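A.B. asks: here are the coordinates; sequence isn't available:
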């Protein structure tokens, strides 16, 4: 493990950019970027276009290590190059810590939750991640209802896989997202916090994780997790909130920093000039950084 990267993620000021839209969410991400589905044919063209989008973001002067601690990549992005270097190496050269999304999407809803689909090739993916100088990983489940057995199963699955990731000398970002539209969101968050705490207390001193959580309804619900000695950092997903709303909610939570995707790229468009694009990205970076480091 890269100790300087570990220190940056644990103690640095800033946020983590999520650039990890995968096959299912890529068409929507491209459409929001101003590239409609009828402008390309087939997955190869689609992934070429999304890599162009990510390259434009990553190479922008607005995408800088003064405000951005790390970036989460999709597997194909890890295997592609930016300006002659693999993406993770390009990010590291900029002082930004690279992470990799490793989950294969969500299973069908059951017991009020969506577990992760099986990650059949995880060991091979982790081997390649180490080859590509990836620091950590991310994997997402979703909680819709305050079903205790369902939430327990989500957290167990996350930590079981997380321990395999730790064994590969990578830091897992455990992401049990709570649906922002859940009618009992606050109750889901209370159950989730308690389940995560049980698993954190069971980790050994050389086992460390990160958490990526929906911004809680009740500010500082996750403060005990943020302060836990086995937690490197707790980051928040925007979860469908607008950037302004996500930022305002984030400011209310001490020690919680952003890991936004849609909220980061919402104002970017393929048809913008470089000046317009960089200005829009800088505005997003500035406001998300501010919400991550300046609390109410």
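C.D. replies: Good, I have the coordinates. Predicted, not measured: the structure shown is a model, and the values here were computed from it. Residues are numbered from 1 along each chain as shown.
A.B. asks: drop to CA atoms for contacts and neighbour counts, all remaining ones
C.D. replies: Will do.
A.B. asks: hang on, isn't residue 265 packed against residue 278?
C.D. replies: No. With contacts counted by Cα atoms under 8 Å, residue 265 stays clear of residue 278, the gap being 11.2 Å.
A.B. asks: for residue 211, helix, strand, or coil?
C.D. replies: Here residue 211 is recorded as strand under DSSP: H, G, I helix; E, B strand; the rest coil.
A.B. asks: contacts only, for it.
C.D. replies: Each residue near residue 211 by Cα atoms under 8 Å, 6 or more residues apart in numbering is listed here: 173-175, 231, 233-235.
A.B. asks: TSV for the residues you listed, including distance to residue 22?
C.D. replies: Listed next are the contacts of residue 211 as TSV, based on distance: Cα to Cα, whole Å:
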residue	distance to residue 22
173	17
174	17
175	16
231	26
233	24
234	23
235	20
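A.B. asks: for residue 89, which three-state class applies?
C.D. replies: Going by three-state DSSP: residue 89 is helix.
A.B. asks: can you check residue 280 too?
C.D. replies: On the three-state scheme (three-state DSSP), residue 280 is labelled helix.
A.B. asks: surely it touches residue 268?
C.D. replies: Yes. Between residue 280 and residue 268 there is a contact under Cα under 8 Å: 6.4 Å.
A.B. asks: touching whichever strand or helix holds residue 189 from outside, list them.
C.D. replies: Element membership of residue 189, judged by DSSP states H and E, is helix 185-201. Residues outside helix 185-201 that contact it (Cα under 8 Å, 6+ apart): 143-148, 151-152, 155-156, 159, 178-179, 216-218, 221-222, 225, 228, 230-231.
A.B. asks: let's bring in a second model and compare:
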């Protein structure tokens, strides 16, 4: 199947995007929530083996499939590994009908002007070539907004689109993720600035180009509806951002046309100690609730 088939799955598929892309910095925390303590692995290699085992268990679960999940975002190391004897991206698409994406950013720079830009990515071109070779459809990259700073938010959005154009040039679909921290006092004002800056960048994109957006669930329902409806946006997905799954689902269901792309909220309640029956049952209930919220709008 072609990239056009994958695009159609994202555009029209009934479901959400699973974020399985915890990186080096967040892996210990993700493992701890999964019931694996730091003293259970003696090196980074063992730690990454354990997080891959968790991701593989999720992907191989009968609950995890293209009927309710349209895409999955992978960490670079997951792309380079196998699930059930197949390269991870191939397994997701060929076996599960789930479109594979790749997290490509290298983490956040120090805060400046109330935002954290992405660190430089000097090897991005080579990584994108590998992603294409591996059968990846698109990419994801995250930066963070910590206050309603007009100049800071403008800088974040400009950087995201600049890198997004490099990704588009390689024939991949960029998911642009300028996350607004959920705890800030001026979140509503930050979201107003963000909407304006993204719209400005979208309008400047050449005709025929399109991107995806991953955004924090807004304070005002349907705040990002103009982006959902924009002709240069394939899909707007929502991050859970630290909200509980229940609150994230509740907020998501009020935003027409947005679908979930949850990470922590997806793995909430899963444990390495669970039997396969309990694990698959818990994951199935989680997927059903996130799917319902994604299609409610």
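C.D. replies: Right, received. Where do you want to start? Being a predicted model, the structure only gives us computed values, none of them experimental.
A.B. asks: how close are the two chains, by TM-score?
C.D. replies: The TM-score (TM-score structural alignment, normalised by the length of structure 1) is 0.99; 295 aligned residues with a Cα RMSD of 0.6 Å.
A.B. asks: that older thread, what range does the helix holding residue 189 of structure 1 cover in structure 2?
C.D. replies: Using TM-score structural alignment, helix 185-201 of structure 1 corresponds to residues 187-203 of structure 2.
A.B. asks: now do stretch 153-169 of structure 1
C.D. replies: The aligned range for stretch 153-169 of structure 1 is 155-171, by TM-score structural alignment.
A.B. asks: next, the buried residues of that stretch.
C.D. replies: 155-161, 163-165, 167-168 (16 or more other Cα atoms under 10 Å).
A.B. asks: again, but for stretch 210-221 of structure 2
C.D. replies: 210-218.
A.B. asks: ok, back up a step: mean distance, the helix holding residue 189 of structure 1 to its aligned residues in structure 2?
C.D. replies: In the superposition with structure 2, the average deviation recorded for helix 185-201 of structure 1 is 0.3 Å (mean Cα distance after the TM-score superposition for structure 1).
A.B. asks: circling back to that earlier point, so of the buried residues of stretch 155-171 of structure 2, which ones are in strands?
C.D. replies: Among the buried residues of stretch 155-171 of structure 2, no member falls in strands (DSSP state E).
A.B. asks: if you look at those residues, which of them are in helices?
C.D. replies: Of these, the ones assigned to helices by DSSP state H are 155-161, 163-165, 167-168.
A.B. asks: want to throw those into TSV with distance to residue 241 of structure 2?
C.D. replies: Below are these laid out as TSV (distance: Cα to Cα, whole Å):
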residue	distance to residue 241 of structure 2
155	21
156	18
157	18
158	22
159	21
160	19
161	21
163	23
164	22
165	26
167	25
168	26
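A.B. asks: which non-adjacent residue is nearest residue 97 of structure 2?
C.D. replies: Spatially, and ignoring its direct neighbours in sequence, residue 97 of structure 2 is nearest to residue 66 (4.6 Å; Cα to Cα, 6 or more residues apart in numbering).
A.B. asks: nope, residue 210 of structure 2 is what I was after
C.D. replies: Excluding the flanking residues, the one nearest residue 210 of structure 2 by Cα to Cα, 6+ apart is residue 232, at 4.3 Å.
A.B. asks: aligned to that neighbour, what sits in structure 1?
C.D. replies: Aligned by TM-score structural alignment, residue 232 of structure 2 pairs with residue 230 of structure 1.
A.B. asks: quick one: the strands in the stretch 101-250 of structure 2?
C.D. replies: Taking DSSP state E, counting those that start in this stretch, the strands of the stretch 101-250 of structure 2 run over residues 115-116, 138-145, 173-180, 211-216, 233-239.
A.B. asks: looking at those strands, which is nearest to residue 4 of structure 2?
C.D. replies: strand 173-180 (11.4 Å; Cα to Cα).
A.B. asks: list the helices and strands the closest one packs on?
C.D. replies: Packing partners of strand 173-180 of structure 2 (3 or more Cα pairs under 8 Å, 6 or more residues apart in numbering; DSSP states H and E): strand 138-145, helix 150-169, helix 187-204, strand 211-216.
A.B. asks: of these, which approaches residue 81 of structure 2 most closely?
C.D. replies: Counting by Cα to Cα, residue 81 of structure 2 lies closest to strand 138-145 out of these; the figure is 17.3 Å.
A.B. asks: so where is that closest one in structure 1?
C.D. replies: Using TM-score structural alignment, strand 138-145 of structure 2 pairs with 136-143 in structure 1.
A.B. asks: mean shift between that stretch and structure 2?
C.D. replies: Looks like 0.2 Å for stretch 136-143 of structure 1 (mean Cα distance after the TM-score superposition for structure 1).
A.B. asks: so how far is that stretch off the chain centroid?
C.D. replies: Remark: stretch 136-143 of structure 1 is offset 8 Å from the chain centroid, using Cα atoms, centre = their mean, to the nearest Å.
A.B. asks: how far off centre is stretch 165-177 of structure 2?
C.D. replies: 14 Å.
A.B. asks: if we can go back for a sec, buried ones in the match of helix 185-201 of structure 1?
C.D. replies: For stretch 187-203 of structure 2, by 16+ other Cα under 10 Å, it's 187-188, 190-191, 193-195, 197-199, 202.
A.B. asks: and those residues as a markdown table, adding distance to residue 43 of structure 2?
C.D. replies: Output for the buried residues of stretch 187-203 of structure 2, formatted as a markdown table (distance: Cα to Cα, whole Å):
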| residue | distance to residue 43 of structure 2 |
| --- | --- |
| 187 | 39 |
| 188 | 42 |
| 190 | 40 |
| 191 | 40 |
| 193 | 43 |
| 194 | 40 |
| 195 | 43 |
| 197 | 43 |
| 198 | 41 |
| 199 | 45 |
| 202 | 44 |
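A.B. asks: on that earlier part again, just to check, the residue nearest to residue 97 of structure 2 is in contact with residue 100?
C.D. replies: No. Residue 66 of structure 2 sits out of contact with residue 100 when judged by Cα under 8 Å, with a separation of 11.3 Å.
A.B. asks: list only buried entries from the contacts of helix 185-201 of structure 1.
C.D. replies: Among the contacts of helix 185-201 of structure 1, those scoring as buried are 143-148, 151-152, 155, 159, 178-179, 216, 221-222, 225, 230-231 (criterion: 16+ other Cα under 10 Å).
A.B. asks: so for residue 265 and residue 278 of structure 1, which residues contact both of them?
C.D. replies: In contact with both residue 265 of structure 1 and residue 278: no residue, using Cα under 8 Å, 6+ apart.
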